[in-house]
Structures are given as structure tokens and as C-alpha cells.
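In: pasted the sequence and its predicted model underneath.
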Amino acid sequence: MSDRYRLTTVERVREAGSWLFTIRDRYDAREEAILVPCDAGVGAWVNRCTHQPQRLDTGRGATIRDGEIVCPRHGSTFDACSGACDHGEAAGTRLRPIEVTVDDGVVYLTDDDVQYLSDGGLSAGNDGDDGDDDDGDSESDDDGGPSSTSHISF
């Protein structure tokens, strides 16, 4: 089993609607990832539509409707638990998963192909250095506000 990194709680993801964090992938590239509530607890995905490089969570939370993540650009919808898209320009594709484990209501990053860098997204002032300066306080970045005021909501 891989090492576990504590991200947040299922309760917090449900209350917020989604939870954004930054990772480094196996190719040393910084990426954003999101946790979203679903029937199985939480789904974890790279924060990018499969149709175009559009962020699903733009820093204000992902739009979730009837258990589906809605792309703010073209309206493609992705199942929050499976990542599958059955509507919109991205139909027939699937979001790239990030492996997480839920243990006693706590969400842990357990994906061997990524490294946790920080809470929040790249545009939230996270330059994604190496995350070593982050003291693990997941409370600090949640009140920073959006980097952009444009956002489609339903």
C-alpha cells in the first residue's frame, strides 16, 4: 500500500461542494485536483475537462448538479463517482482519476503517481514549489476567494 497523505474530511467536501488541491504528477508537472461528494463518499479527479483544458473548479468550487460535475465552458457533465461523461462536447470520455482512500470519514491521498503540494489551486497563489513550506494546515487557503469573478452556476 502506498503512503497516505491526509487531505480533508468527507464532511468538509460535502459542506463545501468540492475541495481543490494541487499535486505534482509523475512527469513532474503541477496539476490541480478536486474532491467531489458522491454516493461512494468522494470522487477525486484531475481538475480539467477532457474536451478542452478548462478547469472544472475555477477556485470558487465545482458546479455539481444531480451528482454530476458540470464543465463551466461547454456544459459537459461528468459523473462525480465514475468520472464518465455522457452529455456535452466531452461525451464518451472519462476524467483522469486520482486515487484516494476514505478511512473513518477522513480522505487520504494514496495515489503512487502523484505527490501532494498544497491546498487550493495553482492560481490561488500556489506556485507549487515543493509543498515543503506548507505546514499541512488545510484551513488557511479556503478563505482566499476566487482568482476570477467569472463563473457559470446553475
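Out: Yep, it's here.

In: from here on, just use CA atoms for contacts and neighbour counts.
Out: Fine.

In: how about Glu15, secondary structure?
Out: Taken by DSSP: H, G, I helix; E, B strand; the rest coil, the conformation at Glu15 corresponds to helix.

In: distance check, it against Glu32.
Out: 20 Å (CA to CA, to the nearest Å).

In: what about the nearest residue to Gly61 once chain neighbours are set aside, distance to Glu68?
Out: Spatial nearest neighbour of Gly61, chain neighbours left out: Ser18 (5.6 Å); criterion: CA to CA, 6 or more residues apart in numbering. Distance, Ser18 to Glu68, using CA to CA: 12 Å.

In: equivalent analysis for Glu15, please.
Out: Relative to Glu68, Glu15 is positioned 16 Å away (criterion: CA to CA).

In: between the two, who's got more neighbours?
Out: Taking neighbours as other CA atoms under 10 Å, Glu15 and Glu68 compare with Glu68 leading, 22 against 11.

In: tell me the contacts of the residue nearest to the more buried one when sequence neighbours are not counted?
Out: Using CA to CA, 6+ apart and skipping the chain neighbours, the partner closest in space to Glu68 is Asp79 (4.5 Å). Contact partners of Asp79, counting by CA atoms under 8 Å, 6 or more residues apart in numbering, are 67-69, 85.

In: below is an additional structure, to be compared with the one above:
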Amino acid sequence: MDMRYRLTSVDTVLDEESWLFTARDGRGEDVEVVLVPCDGERDDVLVEAWRNRCTHEAQRLYREGVGAVVRDGGIVCPKHGSIFDSCSGHCENGPAAGSTLPSVEITIEDRQVYLTDDELTYLHEGPSDDEDDEDGPSSTSHLRF
């Protein structure tokens, strides 16, 4: 049986519109992962998990105190406005066009969300403790959230 770790409930992600946790990868590096609602074609997929970084620049998509900006089924990069489809992770606009967010494997069972990615080990809810990491965008965007 695969190892899994209960993260949160589907209802929490749907209510809050995003939910963040930190995991450790096989190289010993901390990785932030954002859970977002997904209104895809499959009824059983209500939440998807993506690494918390824009593919254009190492910009956090989910920021402490703000969350991830999710609009019309897309996750908005707060720096340049690129929008990633919350179900596929693919971006078709802005500087990140043509790229896809790295996914993280999760499983939903009885409306509970479990981390089932063999390459990650759950550490804690919320952002990483990496002090060298930029906390928010030095935005050149006209977008306001």
C-alpha cells in the first residue's frame, strides 16, 4: 500500500479557495504545495495540488495572509498576471504561456485530501521556513488583489 498523509478536507480547500503545506523532497529541500479547487470534467476531482511557484519566475502563487488568487478556474501569478488552469496547471497567457505547473500527487477519499506523492514527505501546514525565500512579489503588474 502506498504511504499517504491526510492534509485537510475538500471542504476546507473549497471554502478557503486555496490551502498551503510544506513537504520535503528526495534531495532534502523544502517544497511548498498549494491545493486549489478544480471544477474539471471528472466529478471525483475536486482539488488539485501544484508546486507553489510560477513557471516564469520563482514567484510564489500562494502568499501568507492572501492565499492563492483563484479566478474563473485559474490560479493567477501575482507578479505578471499569468493564469494557470487550476485543473491542468497549464498556462496560455502572459510570460508563463506554454508552461505547466509541476503537479503533486494527492488522493481524495471520503472528502479528505491525502498526500500520496512518493517523492515528498509532509512537514507542516503553511509556508516553508526558508528565510532566504522571497515572501511576496516585487510586482511590475497592474493587477490588484
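Out: Structure received. Note that the structure is a prediction, hence the values are computed from the model and not measured.

In: fetch the TM-score of the aligned pair.
Out: Once superposed, chain against chain, the TM-score is 0.85 (TM-score structural alignment, normalised by the length of structure 2); 132 aligned residues with a CA RMSD of 1.9 Å.

In: rewinding a little: quick one: residues contacting the residue nearest to Gly61 of structure 1.
Out: Residues in contact with Ser18 of structure 1 (CA under 8 Å, 6+ apart) are 34-37, 61-62.

In: cool, and Glu17 of structure 2?
Out: Contacts here follow CA under 8 Å, 6+ apart; on that basis Glu17 of structure 2 touches 36-37, 67-68, 70.

In: over in structure 1, see which of these survive.
Out: Retained in structure 1 (both residues aligned by TM-score structural alignment, their matches' CA atoms under 8 Å) from these: 36-37, 67-68, 70.

In: show me where structure 2 has its strands.
Out: For structure 2, strands defined by DSSP state E occupy the ranges 5-9, 19-25, 30-37, 47-51, 62-63, 67-71, 74-76, 83-85, 106-109, 112-115, 120-125.

In: so can I have a markdown table of those strands showing distance to Arg144 of structure 2?
Out: Formatted as a markdown table, the strands of structure 2 follow (distance: least, CA to CA, whole Å):
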| stretch | distance to Arg144 of structure 2 |
| --- | --- |
| strand 5-9 | 29 |
| strand 19-25 | 21 |
| strand 30-37 | 20 |
| strand 47-51 | 23 |
| strand 62-63 | 14 |
| strand 67-71 | 10 |
| strand 74-76 | 11 |
| strand 83-85 | 14 |
| strand 106-109 | 31 |
| strand 112-115 | 31 |
| strand 120-125 | 26 |
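
In: and the kept ones among the contacts of Glu17 of structure 2, which two are the farthest apart?
Out: Pro37 and Gly67 (12.7 Å; CA to CA).

In: of these two, which one has the most company?
Out: Between Pro37 of structure 2 and Gly67, counted using other CA under 10 Å, the more crowded position is Pro37 (26 against 16).

In: pull the contacting residues for the nearest residue to that one once chain neighbours are set aside.
Out: Of all residues not flanking Pro37 of structure 2 in the chain, Val47 sits nearest, at 4.5 Å (CA to CA, 6+ apart). Applying CA under 8 Å, 6+ apart, we find Val47 of structure 2 in contact with 10, 13, 35-38, 87.

In: try Leu95 of structure 1
Out: Contacts of Leu95 of structure 1 (CA under 8 Å, 6+ apart): 45-46, 48-50, 78, 83-85.

In: distance of Glu17 of structure 2 relative to Asp130 of structure 2?
Out: Distance of Glu17 of structure 2 to Asp130 of structure 2, computed by CA to CA: 24 Å.

In: center of structure 1 - which residue?
Out: Centroid check for structure 1 by CA atoms, centre = their mean gives Ile34 as the closest residue, at 0.6 Å.

In: surely it and Trp45 touch.
Out: Yes - the criterion here is CA atoms under 8 Å, and Ile34 of structure 1 meets it with Trp45 at 5.4 Å.
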